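A.B. asks: Following is a predicted model, sequence given first.
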Amino acid sequence: MTVTAERPAPTRQTWRRGRVVAAFAVLTALLLLAHPLVPNWAGNAGSLLETFLPWTGLLVLPLLVAALVRRSALALLALLLPALVWGGFFGTRLFDKREPGGDLTIVSHNVNDENPDPAGTARALAAAGAQVIALEELKKSEVPKYEDALAAAYPHHSVQGTVGIWSTYPLRATRPVAIMPWTRALQTTVDTPKGPVAVFVAHLPSVRVRLDAGFTANGRDAAMDLLADAVAAEAAPRTVLVGDFNGTADDRALAPVTARLQAAQEEAGDGFGFTWPAALPLARIDQIFVGGVRPVAAWTLPATGSDHLPVAATVAF
């Protein structure tokens, strides 16, 4: 006669194992839930966290491995918390929300002032078929190359400082927007066949992570406030704001804009749409925000000679 031993039922010790792993799982969930409470007075730590907030989900993976090694039911159960919280924050961004149709397509690209092929970059952007192309970080000596490459398809254009706009439709009332001592933003009106659209193009100051100063975002934040004031003063019912913001839509520094305008990628994109660095994108710091129009599709374009990826969006009136 063969006797089969029964598997012992879980004991109190089974549930006690992995308490440290479970505690870290709970802390990860709390970090996601309470990220607005992380202060910015200590080296802009809150903004730095929010810049890479989607990547906090990766913290679950080593915790999962530890829970399996420990054979801890408690830890495995606790890991559901950060997984559910992350899904609540970012789950919808994983789905393709793009739709066909739309009335206006706009492309925005930080072309990099050290771009080795300005003409090729311009031709690649024009191939997207957008009616409006906005460029940031234009080098004065290279502007004629962009103008020559885009002249045939985009007869209307304006360059203000280091930002420019090219359009198949007429532009009017184009002027610089003062967000820094030198011009890195512009405002214009695009007269489309279905009515005017106010378009802002901006390139906010760069940010760095330094051991002695933390996340050096104060200059960017000050420029962001000035830009938000200009957008708020715009009376047009349709507004599009594009550019390199050196910040993500999750960053509290962009709240003056995100409280008023929609991020096209979040509303009508496919995935996170990371744009920087182009070789291995980790964050979406190039944005298209819209108000008074409905985003129907948003996407990134293939890499050019820049260290950023171009972004595009189509909106419906």
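C.D. replies: Perfect, I can see it now. All figures in this text were calculated on a predicted structure; none of them were measured in a lab.
A.B. asks: Could you use CA atoms for every contact and neighbour count after this?
C.D. replies: OK.
A.B. asks: quick one, helices of the chain?
C.D. replies: Assigned by DSSP state H, the chain shows helices spanning 12-16, 19-33, 45-51, 60-70, 73-78, 80-90, 118-126, 143-150, 218-233, 255-258, 264-268.
A.B. asks: So which of these is the most surrounded?
C.D. replies: Each of the helices of the chain was scored by mean neighbour count; the highest is helix 264-268, a mean of 23, by mean count of other Cα atoms under 10 Å.
A.B. asks: got a list of contacts for that helix?
C.D. replies: 93, 96-99, 272-273, 287-290, 295-299, 313 (Cα atoms under 8 Å, 6 or more residues apart in numbering).
A.B. asks: Structure two is appended below for comparative analysis:
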Amino acid sequence: MAQQAYMTETDTGGSGPERRTSRLRRLLDRLTRGWRGDRRIWRRGLVLAACAALLSLVMLAHAHIPNRVGNLGSLLETFLPWLGLFVPLLLLLALFRKSATALVATVLPAMVWLNLFGGLLTDKTAPGGDLTVATHNVNAQNPDPAGTARDVAAAGADVLALEELRASEVPTYEKALAATYPHHAVVGTVGLWSKYPLSDVQAVDIRLGWKRAMRATVTAPAGQVAVYVAHLPSVRVKLAAGFTARQRDKSANALGEAIAAEPLKNIVLLGDLNGTMNDRALHAVTSQMRSTQGAVGSGFGFSWPASFPMARIDQIMVKGAEPESSWTLPATASDHLPIAARVKITAPDD
């Protein structure tokens, strides 16, 4: 009876890892059935292979795609990580077509995507940091500003930046945040709340005609930090005009000039830049600052739209200071997600 039981178990594929291996073998056998002995497997799927090569080229050369027509380059760079979705699609089509050529070609865009974004798939969060900062576009049409203020205050940031503040709602935010943040300043539609003293508060001219950027010195226990808060102009995708971002680009250049002229060593930029780190139009800023998400975050950290985040257009960036960790906060009543980071303030002579 023992021998019969043993033979029965073996006949059904064994147990544990052996059974799983047997199932995988049968699945692969079904997928490749009809391929064996078929010399056409290398001649089929040439169009799919060409599509895989084109996808790889677009990802590799995204910086060279011109912006002259509808800012196509910037539009592509805004959603560049999502091109990775075409890789499994090409893989499935290659299997369906029973094309070895297409299967091999699909490896190329997969490797390119991993080279560009694979580092974001690992958790680079590190303990420590002298200052916790957060930023949130609260949405001018926010139906619950007091609740939104309480939600972001609960995150425990030492310094909190808010964008898209409607003048009539500023007192609501001030009241809701007063217990947590004894120091604050509002300039136009942006504001800064801090547990530590603020000084040298001033508007930053980003060539808009109205105030959507500010700068302040935060005197933290570890040292002084120049904190910039900015809300760059919105961008739109229109059928006739394409990606309309000219005003955003002009404001980004002006913001970059202001940061380059900053005398303090430790600088933190908080805000809604209406653009991603991949977007060449933000080069005036991104060329001199580091994104906390790219350096020490976990995942892509998409922040907009809150209902189904597709891009990280809200940014925390540093210059001089060292990022330690970065994360996305839970949704509020806004159409953006708040984001936070911990940074280490470096000594002036470091």
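C.D. replies: Cool, the structure landed. Predicted model, so just to flag it, every value in this text is computed and none were measured.
A.B. asks: is it possible to export the helices of the first structure to a markdown table including distance to residue 110 of the first structure?
C.D. replies: What follows is the helices of the first structure, written out as a markdown table (distance: least, Cα to Cα, whole Å):
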| stretch | distance to residue 110 of the first structure |
| --- | --- |
| helix 12-16 | 53 |
| helix 19-33 | 30 |
| helix 45-51 | 18 |
| helix 60-70 | 34 |
| helix 73-78 | 42 |
| helix 80-90 | 26 |
| helix 118-126 | 11 |
| helix 143-150 | 13 |
| helix 218-233 | 16 |
| helix 255-258 | 20 |
| helix 264-268 | 17 |
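A.B. asks: Between those, which one is closest to residue 194 of the first structure.
C.D. replies: helix 264-268 (20.0 Å; Cα to Cα).
A.B. asks: Give the aligned range of that closest one in the second structure.
C.D. replies: Under TM-score structural alignment, the counterpart of helix 264-268 of the first structure in the second structure spans residues 292-296.
A.B. asks: Go ahead and confirm residue 211 of the second structure touches residue 202.
C.D. replies: No: applying Cα atoms under 8 Å as the test, residue 211 of the second structure and residue 202 come out as separate, 10.3 Å apart.
A.B. asks: joint contacts of these two?
C.D. replies: The contact lists of residue 211 of the second structure and residue 202 share residue 187, where a contact means Cα under 8 Å, 6+ apart.
A.B. asks: count of neighbours near the counterpart of residue 242 of the first structure in the second structure?
C.D. replies: Residue 242 of the first structure maps onto residue 270 in the second structure, with residues paired by TM-score structural alignment. By the criterion of other Cα atoms under 10 Å, residue 270 of the second structure has 29 neighbours.
A.B. asks: quick one on the thing from earlier: nearest to residue 166 of the first structure, of the helices of the first structure?
C.D. replies: Residue 166 of the first structure lies closest to helix 143-150 among the helices of the first structure, at 7.6 Å (Cα to Cα).
A.B. asks: once aligned to the second structure, how far is the closest one on average?
C.D. replies: Compared with the second structure after fitting, helix 143-150 of the first structure deviates on average by 0.5 Å (mean Cα distance after the TM-score superposition for the first structure).
A.B. asks: isn't residue 175 of the first structure right up against residue 160?
C.D. replies: Yes: in this structure residue 175 of the first structure lies within contact range of residue 160 using Cα under 8 Å: 7.4 Å.
A.B. asks: Now list whatever residues contact both of these two.
C.D. replies: Joint contacts of residue 175 of the first structure and residue 160 (Cα under 8 Å, 6+ apart) are residue 186.
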